[in-house]
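Enquirer: Pasting the sequence and the predicted model now:
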Amino acid sequence: MKEYNVDLCVIGAGSAGLTATWVASNLGRSVVLFEGEEMGGDCLNHGCVPSKAILKAGKVAQSMRSGAKFGINPVEPEVDWSAVKAHVKDVIESIAPVDSVERFEGFGATVITEHAHFVDANTVESKTARVKAKRFIVAVGSRASAPPIPGLDTVDYITNETVFSLPEFPKHLLVIGSGPIGLEMGQTFKRLGAEVTIIDIAKPLGRNEPEHAEVLVKALEDEGITFHAPANTKEIRKTDTGVEIELEDGTVIQGSHLLVAAGRAPSVNGLGLEAAGIEYDRGGIHTDDNLRTSNKKVYAAGDVVKGRGGLTHAAGFHAKQITTGFYFIPPLPFLNKKLSKATTNVMPGVIYTEPELANIGLTEAQAIEKYGAEKVKSVHFEFDENDRAIAERSTAGGVKIVATKKGVILGGSVVGMQAGEILHMLSVAMSNGVKISGLAGIISPYPTRSEAVKRAAGSWYTETLFGENAKAKKLSALWTKFH
């Protein structure tokens, strides 16, 4: 067994692990990186990258059906499932070199492609290596979890890790879960030619602005997706042709394939966390606001952190904050705790359906609960009043901004075409302390969809400037007497 004594040991080569390794290696620190499965983690191999590749295939198929409103005769596309899978595989392979062993070894890191675990508070081992380090980062991510539904363990089901390599295309895809994965894959497989039914114990998108969630759900229903949500599942059974789900109300739904997209569980098993004195539970590893665990030499990042994971860009942010604390801040406890803090109210999220649904910060309901209704105000602008959206015949949705009565932005939501891109404006504003007045004062190129952000912010002042009793009206009348 080869022994190492290094500055940093990282377990997991997903977004967080690779980011931390890149920073430390390029600063001349000695780093050992362990990855027992695939470099790039879930995002590259089973999540963000393949899902966006297959989403594009679905969008192309749908565009062929949707030409009539533009004067183009619609046609029903012929979908070659093998070619779609080849497209997804090619996209992954095109990006994979960026996350490869060779690239990170080129930065100076030692990459060991084996599973690793703690053997004590200061040591990590794999099959062939033993590593002691000044600091450790656990960034092993999460896996798809299966809800405790009677009969689920008796049927063959697919997850985000297997859906992109199905041997045969589903005739009728049943989806358990109406979160981002369930909705994205549900819409995509419907567009590629499958019947799709989505089942969830809860109402879809319950944590989003309800009026924006309604826009997305209606769009999916209009495309032919059937929802049973909220609904309680009584039992799942295997059939001669696939699977069937019986609901508590007696409804029986039959399908050819079952996709379980009902959440993810942190990959905490097999890490030897007990041996290292690291506190954790089923929800993940416990950390403080700086992502430090109960073992002061060990930090955690990404999905494995309890209550802070779930997004690839969140994992990257975690790695940035951790390495900032390690290498860019003087070792002054009060300063380090402040500048390397990983708690943030500006973490954006996007569901990449069509229309997209993007959000950041607090919803209006959350803001009212936190600050009180008398201190919160929301403004919105709909895409059916946006000239670019009208020209492109894609007017569903709009922009909503939530702020304090003093104009401090607390959150925002966008639903519609390119919502994720438009959300950047709210992310920049919130990250840099720009208030409503700052958004209202920008000059937007015309015609653009993102102009809706400026128009929403501008509506903050409509009553003040143009209302029946607006002071601005009276002042304007007074000024006109003098010039």
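Expert: Arrived safely.

Enquirer: For the rest of this, base every contact and every neighbour count on C-alpha atoms.
Expert: Will do.

Enquirer: What residues sit buried inside stretch 24-41?
Expert: By 16 or more other Cα atoms under 10 Å, the buried positions in stretch 24-41 come out as 24-25, 29-35, 38-41.

Enquirer: Same question for stretch 105-114.
Expert: Neighbour counts over stretch 105-114 (16+ other Cα under 10 Å) mark Glu105, Phe107, Gly108, Ala109, Thr110, Val111, Ile112, Thr113, Glu114 as buried.

Enquirer: tell me how far the ends of that stretch are from each other?
Expert: End-to-end distance for stretch 105-114, by Cα to Cα, to the nearest Å: 15 Å.

Enquirer: rewinding a little: which pair of the buried residues of stretch 105-114 spans the longest distance?
Expert: Farthest-apart pair in the buried residues of stretch 105-114 is Phe107 and Glu114; separation 19.5 Å (Cα to Cα).

Enquirer: Show me how far the helix or strand containing Val175 is from its chain's centre.
Expert: Val175 belongs to strand 172-176 when elements are defined using DSSP states H and E. Distance of strand 172-176 from the chain centroid (Cα atoms, centre = their mean, to the nearest Å) equals 21 Å.

Enquirer: How far off centre is whichever helix or strand comes after that strand?
Expert: Counting by DSSP H and E, the element after strand 172-176 in chain order, helix or strand, is helix 180-192. Put simply, helix 180-192 sits 15 Å off its chain's centre (Cα atoms, centre = their mean).

Enquirer: now do stretch 143-156
Expert: In terms of Cα atoms, centre = their mean, the centre of stretch 143-156 is found 23 Å from the chain centre.

Enquirer: cool, and stretch 314-327?
Expert: 18 Å.

Enquirer: That one: which residues count as buried?
Expert: For stretch 314-327, by 16+ other Cα under 10 Å, it's 314-326.

Enquirer: Format those as a markdown table; extra columns: secondary structure and distance to Asn122.
Expert: Putting the buried residues of stretch 314-327 into a markdown table (DSSP: H, G, I helix; E, B strand; the rest coil; distance: Cα to Cα, whole Å) gives the following:
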| residue | secondary structure | distance to Asn122 |
| --- | --- | --- |
| Ala314 | helix | 27 |
| Ala315 | helix | 24 |
| Gly316 | helix | 25 |
| Phe317 | helix | 25 |
| His318 | helix | 22 |
| Ala319 | helix | 20 |
| Lys320 | helix | 23 |
| Gln321 | helix | 22 |
| Ile322 | helix | 18 |
| Thr323 | helix | 19 |
| Thr324 | helix | 22 |
| Gly325 | helix | 20 |
| Phe326 | helix | 17 |
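
Enquirer: One more to weigh against that first structure:
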Amino acid sequence: MPKALRCDVCVIGAGSAGLSVAAGAAMLGARTILFERGEMGGDCLNYGCVPSKSLLAAAHAARNIRQAARFGIHGSDVRIDFSAVVAHVRQVIAAIAPHDSVERFESLGVRVIKAPARFAGPGEIEGGGVRVRTKRIVIATGSTAAVPNIPGIDTVPYLTNESVFSLNARPDHLLIIGGGPIGVEMAQAFRRLGSSVTIFQRRRLLPKDEPEFVELLRAELAAEGIAIHEEVEIASVASTSNGIAIGLGGQPEPIIGSHLLVAAGRRPRLAGLDLQTGGVLHTEKGVVVDAQLRTSNKRVYALGDVIGGPLFTHAASYQAGIVIRNALFRLPAKADYRALPWVTYTDPELAHVGLAEAQARELLGDRVRVTRADFTDNDRAQAEREISGGIKIITNQKGTILGATILGSQAGELIQLWALAISRKLKLSALTALILPYPTRGEISKSAASAFYAPKLFRPWPKRLVRLLLWLS
């Protein structure tokens, strides 16, 4: 018989979502048990955000060396030691891992059980030789790579985010199925590290982002030598003597590469949880929750990738706060994603928050106003020779900020101001009054805000008013 335990909060999954809830609950005095079947830190630390950004940093360093001559700096040719690049990625993971370790969470008062967990009843969890009776249950099992239903794909070796960072040798030609953030980030990283790269995307590249900025980013990727096939159907995948062949519908010759990376979306990790036993409603898209992140079993909450979206680490951290407030303080907190930003960490970065133009026009029609500014007019961007892209702001006719998109160096840092503005329902006038340091890339935000008011300020009547006031003085 399994050993019987009791606690206040039982968390299943030690990724970003689960760790945030477990730490918060324990630090607030709740008896907390955490189950994890795999690596502490989950996908973000081991297979996602941390290794991907570490690889991108190495690729960016290679690009800087290649382009140093534009500043009058001349060095030797770039030599990529791929094994050393992989070692760098692993070192970064190792440096961060203690923050997510069993030891740290046990020091916070969390009992960690390294084993799979399943529902043994509406308020009971079983795993690792124990049966836990608890007041609150939190499901945070995350997601895994979705593999598309393509003829032959199950007959070839393929990589996902869980295996691509374990490569010991650089791919000669990397084929990537999927043109979302993961696909394009890995495409640019491996291209800059010396691989040939081909992307296959069923729809357009980065379909959730502003099309005009995606077009600019697409041109940047193509200029680096990345082959991009958009709006294509993959008819077949097969092994050949030369590697892996992808056949496209309507094209007689397949495209052959040495390695295949599948980056075609995510699916929730639900297997083995016995959710029916717990009375937890779910679909193939994930666990069904309400705005308070409660499931059909009111003692059970779910958050992170397992609920089907939004699939971001920072969204999971935000959701953890919602769960803590509801589960422990019994406050009616609801998730609100109106000011949720996201970033594709290519070079240039593509960052977004709020409504895109098309979404805004569906809601407001001709009351939508669009304001832009380009990095070509930003002095810091010119000094650093990083002038690609710009900013696009969506407002209503009164200047209330509804959405923002930035394409450019450090766009992920610059979008944070706009996330705050949207969360506080600010107007562009709040930004025009800011005093910003010069020269900074952040000045582009004030430039865009000022551009909204320029047509009103420089109409004929303000000029007549100024002349009258000058005459009266």
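Expert: Arrived safely. As the structure is a computational prediction, the values presented were derived from the model and not from experiment.

Enquirer: hmm, back to that, out of the buried residues of stretch 105-114 of the first structure, which one sits closest to Lys481 of the first structure?
Expert: Lys481 of the first structure has its nearest neighbour among these in Phe107, at 71.3 Å by Cα to Cα.

Enquirer: wait, what's in contact with the closest one?
Expert: For Phe107 of the first structure, the contact set (Cα atoms under 8 Å, 6 or more residues apart in numbering) comprises Trp22, Ser25, Asn26.

Enquirer: Over to Ile112 of the first structure?
Expert: By Cα under 8 Å, 6+ apart, the neighbours of Ile112 of the first structure are Val32, Leu33, Phe34, Glu35, Gly36.

Enquirer: tell me the contacts of the last one?
Expert: Residues in contact with Gly36 of the first structure, defined by Cα under 8 Å, 6+ apart, are Gly12, Ile112, Thr113, Glu114, His115, Ala116.

Enquirer: Compare these with the second structure and list the ones that remain.
Expert: Among the contacts of Gly36 of the first structure, the contacts conserved in the second structure (both residues aligned by TM-score structural alignment, their matches' Cα atoms under 8 Å) are Gly12, Thr113, Glu114, His115, Ala116.

Enquirer: can you give me the helices for the stretch 1-150 of the second structure?
Expert: Using DSSP state H, counting those that start in this stretch, the helices found in the stretch 1-150 of the second structure span residues 16-27, 42-46, 49-66, 82-96, 102-107.

Enquirer: Would you mind finding the most buried of those helices?
Expert: helix 16-27 (a mean of 25; mean count of other Cα atoms under 10 Å).

Enquirer: for that helix, packing partners?
Expert: strand 3-12, strand 32-35, strand 110-113, helix 313-327 (3 or more Cα pairs under 8 Å, 6 or more residues apart in numbering; DSSP states H and E).

Enquirer: what about that helix, how far off from the first structure?
Expert: Comparison of helix 16-27 of the second structure with the first structure after fitting gives an average deviation of 0.7 Å (mean Cα distance after the TM-score superposition for the first structure).

Enquirer: What lies in contact with that helix?
Expert: Residues outside helix 16-27 of the second structure that contact it (Cα under 8 Å, 6+ apart) are 9, 11-13, 31-34, 41-42, 44, 100, 105, 108-110, 138-141, 303-304, 313, 316-317, 319-321, 323-324, 328.

Enquirer: mind checking how far the residue sitting nearest the centre point of the first structure is from Ser30 of the first structure?
Expert: Residue closest to the average C-alpha location in the first structure (Cα atoms, centre = their mean): Leu311, at 4.3 Å. Separation of Leu311 of the first structure from Ser30 of the first structure (Cα to Cα): 28 Å.

Enquirer: Aligned to Ile112 of the first structure, what sits in the second structure?
Expert: In the second structure, the residue paired with Ile112 of the first structure is Ile113, using TM-score structural alignment.

Enquirer: so which strand or helix has Ile236 of the first structure?
Expert: Here Ile236 of the first structure, judged by DSSP H and E, is contained in strand 233-239.

Enquirer: related to what we said a few turns ago, same check for the contacts of Ile112 of the first structure, but in the second structure.
Expert: Where the second structure agrees (both residues aligned by TM-score structural alignment, their matches' Cα under 8 Å), the contacts of Ile112 of the first structure reduce to Val32, Leu33, Phe34, Glu35.

Enquirer: May I ask which two of the contacts of Ile112 of the first structure are separated the most?
Expert: Taking Cα to Cα as the measure, these span a maximum distance of 13.1 Å, between Val32 and Gly36.

Enquirer: Just the residues contacting stretch 321-341 of the second structure, thanks.
Expert: For stretch 321-341 of the second structure, the surrounding residues in contact (Cα under 8 Å, 6+ apart) are 21, 24-25, 136, 291-293, 301, 315, 319, 351-355, 415-416, 419-420, 422-423.

Enquirer: Can you turn the buried part of those into a ChimeraX selection?
Expert: To isolate the buried members of the contacts of stretch 321-341 of the second structure in ChimeraX, using 16+ other Cα under 10 Å:
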select :21,24,25,136,292,293,301,315,319,351,352,353,354,355,415,416,419,422,423
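
Enquirer: and the contacts of stretch 321-341 of the second structure, which of them are in strands?
Expert: Applying DSSP state E to the contacts of stretch 321-341 of the second structure, the entries found in strands are Arg136, Tyr301, Ala351, His352, Val353, Gly354.

Enquirer: export those to JSON lines and tack on distance to Met186 of the second structure?
Expert: As requested, these are exported to JSON lines (distance: Cα to Cα, whole Å):
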{"residue": "Arg136", "distance to Met186 of the second structure": "39"}
{"residue": "Tyr301", "distance to Met186 of the second structure": "33"}
{"residue": "Ala351", "distance to Met186 of the second structure": "17"}
{"residue": "His352", "distance to Met186 of the second structure": "20"}
{"residue": "Val353", "distance to Met186 of the second structure": "23"}
{"residue": "Gly354", "distance to Met186 of the second structure": "26"}
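
Enquirer: And the helices in the stretch 151-300 of the second structure?
Expert: Taking DSSP H, counting those that start in this stretch to define them, one finds helices in the stretch 151-300 of the second structure at 181-192, 211-223.

Enquirer: Could you pull up the average distance between the last one and the first structure after superposition?
Expert: Meaning helix 211-223 of the second structure. Mean deviation for helix 211-223 of the second structure: 0.9 Å (mean Cα distance after the TM-score superposition for the first structure).

Enquirer: residue boundaries of the helices in the stretch 351-473 of the second structure?
Expert: Assigned by DSSP H, counting those that start in this stretch, the stretch 351-473 of the second structure shows helices spanning 357-364, 379-383, 411-423, 429-432, 443-457, 460-472.

Enquirer: could those helices be laid out in JSON lines, adding distance to Leu248 of the second structure?
Expert: Formatted as JSON lines, these follow (distance: least, Cα to Cα, whole Å):
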{"stretch": "helix 357-364", "distance to Leu248 of the second structure": "31"}
{"stretch": "helix 379-383", "distance to Leu248 of the second structure": "40"}
{"stretch": "helix 411-423", "distance to Leu248 of the second structure": "35"}
{"stretch": "helix 429-432", "distance to Leu248 of the second structure": "49"}
{"stretch": "helix 443-457", "distance to Leu248 of the second structure": "42"}
{"stretch": "helix 460-472", "distance to Leu248 of the second structure": "59"}
